[in-house]
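Asks: below is the structure, and that's it, no one-letter string:
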């Protein structure tokens, strides 16, 4: 809407979105690192102020019919802090939520994310009929409001040796990053390819909302279920959920509208549980002073999965993209299985060595 308002060409919107996403990927870890050792909530609020001012800059550029490059520059400034803001907000949860309630808290977060995904485009579209700049300003204001009602939290103890700070990411952390990327690619393949799926069944493009709506509704149910269960999952359960998503994607590929809907529901149902598990594992494996950066890297992983799926949909077809998503999920499933085998053998060896002669 902003692109049409400024340039008269809707295609420019994709350019702004690509620039914002690229800035988010580039800035996530460096900007998060700048706040290392700071109070995570205080630093998060600073980042939200920057993002809000940048979005207001987008609204002003749109209202004043400024050169489109000005609008893109403001969008880039907004994206630059978004990944780091996510990392520090997730890290702040460690100081606001007792560990026994963390899964429930993250489930509420997943529910809120899905609800926002459903409601915000409708709100923006409604306000956009009046003014694109009004829609941008309203979304910016709504996005800033929750940040300033967060309670304060103690600063993390960031005293660590410089050598430890430079320590490479462990293989265990990399595995969960890969899992997050694969899961995101599978979900995005359905969401972004929904219109193509609908047209493949001879339906109008608008029926693509049936696929995304089913996936989002199932995700809401999955998030609610997690909030009631409030439990962590074993690796075997995580492997089972990944396998369920593989089955779901395979059903979407079938030449049956009903089976495709069931497949979308399977993908959506287990997506929140997996996202929560990845977050909990990163929290467990990362050093306290590195958590915000690791959570920002987790955000990068999910964004890369979305970019991979979107790019492949643009270059190939929805069926090939979904097939590639299946292979990516099978790869991470294989990695988890191999790691379980290695860990199991190490534990068995350790027990054997500890037995008396």
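Replies: Thanks, I have it. Nothing here was measured: the structure is a model prediction, and the numbers come from that model.

Asks: use CA for all of it now, contacts and neighbours both
Replies: Will do.

Asks: for residue 42, give me its contacts.
Replies: Contacts of residue 42 were listed using Cα atoms under 8 Å, 6 or more residues apart in numbering, and they are residue 152.

Asks: residues of the helix or strand hosting it that come out buried?
Replies: Using DSSP states H and E, residue 42 sits within helix 40-63. Buried residues in helix 40-63, counted by 16 or more other Cα atoms under 10 Å: 40-45, 47-63.

Asks: following it, which helix or strand comes up?
Replies: Using DSSP H and E, the helix or strand that follows helix 40-63 towards the C-terminus is helix 68-96.

Asks: and that following helix, how far from the chain's centre?
Replies: Offset of helix 68-96 from its chain centre (Cα atoms, centre = their mean, to the nearest Å): 13 Å.

Asks: that one vs helix 40-63, what angle?
Replies: Calculated by axes from the mean of the first three to the mean of the last three Cα atoms, to 10 degrees, helix 68-96 forms an angle of 160 degrees with helix 40-63.

Asks: which helices and strands does helix 68-96 pack with?
Replies: Other helices and strands packing on helix 68-96, by 3 or more Cα pairs under 8 Å, 6 or more residues apart in numbering; DSSP states H and E, are helix 2-7, helix 12-34, helix 40-63, helix 291-315.

Asks: which residues touch stretch 296-308?
Replies: The contact list for stretch 296-308, computed with Cα under 8 Å, 6+ apart, reads 24-25, 28-29, 32, 83-88, 177-178, 180-186, 188-189, 279.

Asks: what residue is smack in the middle of this structure?
Replies: In the chain, the centroid-proximal residue (Cα atoms, centre = their mean) is residue 302; its distance is 4.8 Å.

Asks: please name the nearest non-neighbouring residue to that one.
Replies: Once flanking residues are discounted, residue 302 sits nearest to residue 181: 4.8 Å by Cα to Cα, 6 or more residues apart in numbering.

Asks: next one for the comparison:
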């Protein structure tokens, strides 16, 4: 495999002209980034409450989530390509507006007790644009911050995103106590904020790659997409299997938070670390971080006690933000300039595929077996990246 395409060190200061004149566009981007994922973060609880009110079975919420996630995978590239010749900010607003209308249709169907199949269908329609919207939002970031500040900016965004996924279900539960339909309506409106706040883009602060065209699934790009999918499946296995883990150690189901909360808090801490450090990690450090995820997954799968399992979850959480930041930066460099939104949409879709994979394995096998499968997958990915890194370094030495 050719070079891993690591981004240049961010220690080099950008020229004064590379700095944005105002922080307001970046602040608006942060707000857009944090609120774009509100519907997805709150959907597991909000959809379950709506399903319970419509059909008397909270498990219907899982069908709505599955429909939304599968639609995201299907729509990511085709919908992203629709905006190739349009203003990125304008097209993002259209995507968010489209999703808002689809979710509003879910609200209306729930309010009027429409057939549940309609709720599932409109949830899928809403999910169609999730990947594309995420891709365009990330691509827009290059216009609002210098390349030297990207690690810090992405670290802050990762922290805000984690907080969204922590607070989203809490907000859905609190509002759902008033009315499930009202909860979904409020969360739909929060998710519409990017359509109002996303700033118009100017000149990109990231220099274009040498080649204007190219494949969005080159071997180097595909490698990091697979890494993102494997990491996502590891996290999803813990979050989805948290209740079963609590039961495994003799605790009531409500204490599933013993695994999910430390994971989320560790992820927030990792995001803060990236923001303060403001540097991208090296190739060798990425292999080490992937090894940490593998070790954490092994502790979770094979740990003999509650403490070792929680420790595994914490280890995984600590490296999520550094790895996510690296993936975003390296794909920024590897992607053909005009196709960056597609690549970032694929990055988001890879995470969705990881969740689907973890869900499928947990459905088909026991908890212990599923966690072992996820760990083995993570080990294989880590080994692949390690070999690719070694080959790249060996090739560089031979050329020298």
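Replies: Done, it's in. Because the structure is a prediction, the values reported are computed rather than measured.

Asks: rewinding a little: residue in structure 2 matching the residue nearest to the centre of structure 1?
Replies: Matched to structure 2 by TM-score structural alignment, residue 302 of structure 1 sits across from residue 351.

Asks: mind listing the helices for the stretch 301-400 of structure 2?
Replies: 306-334, 340-364, 367-399 (DSSP state H, counting those that start in this stretch).

Asks: any idea which of those helices gets closest to residue 159 of structure 2?
Replies: helix 306-334 (7.7 Å; Cα to Cα).

Asks: hmm, back to that, how near is the residue nearest to the centre of structure 1 to residue 275 of structure 1?
Replies: According to Cα to Cα, to the nearest Å, residue 302 of structure 1 and residue 275 of structure 1 sit 10 Å apart.

Asks: between the two, what contacts are shared?
Replies: Counting by Cα under 8 Å, 6+ apart, the residues touching both residue 302 of structure 1 and residue 275 are residue 180.

Asks: counterpart of residue 135 of structure 2 over in structure 1?
Replies: Residue pairing (TM-score structural alignment): residue 135 of structure 2 is matched to residue 87 of structure 1.

Asks: ok, residue 192 of structure 2 next?
Replies: Checking with TM-score structural alignment, residue 192 of structure 2 has residue 144 as its match.

Asks: now do residue 270 of structure 2
Replies: Under the alignment (TM-score structural alignment), residue 270 of structure 2 maps onto residue 222 of structure 1.

Asks: and that match, how many residues sit next to it?
Replies: 22 (other Cα atoms under 10 Å).

Asks: for it, give me its contacts.
Replies: If you count contacts by Cα under 8 Å, 6+ apart, residue 222 of structure 1 has them with 268-273.

Asks: same thing but at 6 Å, please
Replies: By Cα atoms under 6 Å, 6 or more residues apart in numbering, the residues touching residue 222 of structure 1 are residue 269.

Asks: superpose on structure 2 and give me the mean offset of the one helix or strand it maps to.
Replies: Here residue 222 of structure 1 sits within helix 208-229, counting by DSSP H and E. Superposing on structure 2 and averaging over aligned pairs (mean Cα distance after the TM-score superposition for structure 1), helix 208-229 of structure 1 comes out at 0.5 Å.

Asks: can you pull the buried residues of that helix?
Replies: Using 16+ other Cα under 10 Å as the test for burial, helix 208-229 of structure 1 gives 208, 211-227.

Asks: again, but for stretch 327-342 of structure 1
Replies: By neighbour count on 16+ other Cα under 10 Å, the buried set for stretch 327-342 of structure 1 is 328-330, 332-333, 336.

Asks: determine which two of those are furthest apart.
Replies: Maximum pairwise distance among those (Cα to Cα): 12.6 Å, between 328 and 336.

Asks: thinking again about what came up before, got JSON lines for the helices and strands packed on helix 68-96 of structure 1, with distance to residue 126 of structure 1 too?
Replies: Formatted as JSON lines, the helices and strands packed on helix 68-96 of structure 1 follow (distance: least, Cα to Cα, whole Å):
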{"stretch": "helix 2-7", "distance to residue 126 of structure 1": "14"}
{"stretch": "helix 12-34", "distance to residue 126 of structure 1": "18"}
{"stretch": "helix 40-63", "distance to residue 126 of structure 1": "16"}
{"stretch": "helix 291-315", "distance to residue 126 of structure 1": "26"}
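
Asks: one step back: give the equivalent position in structure 2 for the residue nearest to residue 302 of structure 1.
Replies: Counting by TM-score structural alignment, residue 181 of structure 1 corresponds to residue 229 in structure 2.

Asks: how far off centre is stretch 75-83 of structure 2?
Replies: Distance of stretch 75-83 of structure 2 from its chain centroid, counting by Cα atoms, centre = their mean, is 18 Å.
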